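# Predicted coordinates and the sequence they were generated for:
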Amino acid sequence: MSTPHVVVVMGVAGTGKTTIGPLLAARLGVPYAEGDDFHPPANIAKMSAGTPLDDSDRWPWLDAIGGWAHGRAGLGGVVSSSALKRSYRDRLRAAAPDVVFVHLSGDRALIEDRMAHRQGHFMPTALLDSQFATLQPLEADEAGVAVGVDGTPEEIAERAVEALAALPEPAL
């Protein structure tokens, strides 16, 4: 990318947003913000109990992420956010129109296996079905790329950098 943009690393739980986001930010030379840190405590408690969030839970969280992205306009940054629905991405774009999305995607079995082996995260594997049911992949008119999550984190981050570099400049 020739100019600094805010990149939202998106995807269902377990795709590696928290792992790939900092690697991508380092490669792009911009700061990283962990999307989970923008959740209010009530959202964390709800997900920890195995209850999916509804839209009324997500709006303040998305607005907080959008505020961070807006503040990084022209400076660049990478932030993680599931951003599963088009309406969620639209809300982020309303706050920061130049955001670009990297959709981390992969086989459900691989993602479930990764979730089962991670430690210290509040999102239980039981919520993966609701995540996939909610997911609306990027549409053709959305600035962004899909990147497979097979391979090492470094390989995935490098593929994301290459895919972002291949985007036409007006999309950025």
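Received it, and whenever you're ready, just let me know what you need.
# contacts and neighbour counts: CA atoms only from here.
OK.
# how near is the residue of the chain positioned farthest from its centre to Gly148?
Of all residues in the chain, Ala49 has its C-alpha farthest from the mean position, at 22.1 Å, by C-alpha atoms, centre = their mean. Per C-alpha to C-alpha, to the nearest Å, Ala49 is found 29 Å from Gly148.
# swap in Tyr32?
21 Å.
# which one of the two has more residues nearby?
Legend: neighbour count by other C-alpha atoms under 10 Å for Tyr32 and Gly148, higher for Tyr32 (21 against 15).
# Go through the protein and flag its longest helix.
helix 55-71 (DSSP state H).
# and it, what does it pack onto?
strand 77-80, helix 86-95 (3 or more C-alpha pairs under 8 Å, 6 or more residues apart in numbering; DSSP states H and E).
# got another, please set it beside the one above:
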Amino acid sequence: MTMLYRCCSLRRTACNERDTPKTTTRTGTAQAGPYVRWTKTALSPDEVSNVTTAKTAISALVVMGVSGCGKSVVGAEIALNSGGRLIEGDAFHPPANIEKMSAGTPLNDEDRAGWLTRLGEEVAAALRNGERPILTCSSLKLIYRERLREAVPGLGFVFLELSKEVATDRCAHRPGHFMPASLVDSQFATLEPPHGEPRTLVVDATQSVDTIGKQAAAWWKASLGN
């Protein structure tokens, strides 16, 4: 069962085979730029082009945030709106990481190091193949984001921002997910919000998935000068 299926309950409609984008799972194998905060009253998709230019073109996207923010379902929606390819970051965790999180133990920097390297390689390979990758990855710390940026020049980040209370409630209603709600506190303790970082879009994660997906896809398209 993929992350896309498990998170479908957050979508405005149920997922189905017809509208599900191509998704990569484990079974298959700082340049200046815009920072945009997008809330319920922020810029419209048409206005994004005024703050984003071709000089800050975004090559690929990372949908980031704490557990429960909706990374998988939003990533899928962005893929649908942009014609991109969804890469589920959680699918690349080694078994030891899964076991640790399932037991309620937070991952540390060492646990995440090899995982982040693997994700960077996967996104870079997708770009070489002419694809438009959208990676889901918590990317909680700046050093994690910098590791991904080193592997993928021009990488953009969509930060799904929400409160600890909302994240905890969402995680508590995800049966079968290896990440227990008890780890939400540790994720917020680790989180270094990417406010002010280049090629970064901050959105209110309590908006509808449809709204966020269209916002992010429009922002990405505008960065390419389209």
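Nice, I can see it. Treat the numbers as computed from the prediction; the structure is a model and nothing was measured.
# picking up where we left off before, name the stretch among the helices and strands packed on helix 55-71 of structure 1 that sits most buried.
Mean neighbour count (mean count of other C-alpha atoms under 10 Å) peaks for strand 77-80 among the helices and strands packed on helix 55-71 of structure 1, with a mean of 28.
# mean per-residue distance, it to structure 2?
Compared with structure 2 after the fit, strand 77-80 of structure 1 shows a mean deviation of 0.6 Å (mean C-alpha distance after the TM-score superposition for structure 1).
# hmm, back to that, map the residue farthest from the centre of structure 1 across to structure 2 for me.
Applying TM-score structural alignment, one finds that Ala49 of structure 1 aligns to Ala103 in structure 2.
# Ala33 of structure 1 too?
Using TM-score structural alignment, Ala33 of structure 1 sits opposite Ile87 in structure 2.
# my guess is that match is in a strand, correct?
Yes. According to DSSP: H, G, I helix; E, B strand; the rest coil, Ile87 of structure 2 belongs to a strand.
# ok, now which ones touch it?
Thr23, Thr24, Thr25, Val123, Pro133, Ile134, Leu135, Thr136 (C-alpha atoms under 8 Å, 6 or more residues apart in numbering).
# Strands of structure 2, start to end?
Assigned by DSSP state E, structure 2 shows strands spanning 23-24, 35-38, 60-64, 85-88, 133-136, 155-161, 200-204.
# Glu154 of structure 1 pairs with which position in structure 2?
In structure 2, the residue matched to Glu154 of structure 1 (TM-score structural alignment) is Asp210.
# ok, that match touching Glu77?
Yes. In this structure, Asp210 of structure 2 is within contact of Glu77 by C-alpha atoms under 8 Å, at 6.8 Å.
# residues contacting the counterpart of Val12 of structure 1 in structure 2?
Aligned counterpart of Val12 of structure 1 in structure 2: Val66 (TM-score structural alignment). Contact analysis of Val66 of structure 2 by C-alpha under 8 Å, 6+ apart lists Ser138, Leu140, Ala167, Val184, Gln187, Phe188, Leu191.
# switch to 6 Å and redo it
Counting by C-alpha atoms under 6 Å, 6 or more residues apart in numbering, Val66 of structure 2 makes contact with Ser138, Gln187.
# In structure 2, what sits opposite Leu62 of structure 1 in the alignment?
In structure 2, Leu62 of structure 1 lands on Leu116 (TM-score structural alignment).
# Kindly provide the distance from Tyr35 of structure 2 to Phe157 of structure 2.
10 Å.
# what do you get for Arg147 of structure 2?
Applying C-alpha to C-alpha, the value for Arg147 of structure 2 to Phe157 of structure 2 is 13 Å.
# Just give the number of residues close to Glu77 of structure 2.
Neighbours of Glu77 of structure 2 under the rule other C-alpha under 10 Å: 26.
# what residues are up against the spatially most central residue of structure 2?
By C-alpha atoms, centre = their mean, the mean C-alpha position of structure 2 lies nearest to Val63, the distance being 1.5 Å. Contact analysis of Val63 of structure 2 by C-alpha under 6 Å, 6+ apart lists Lys71, Thr136, Phe157, Val158.
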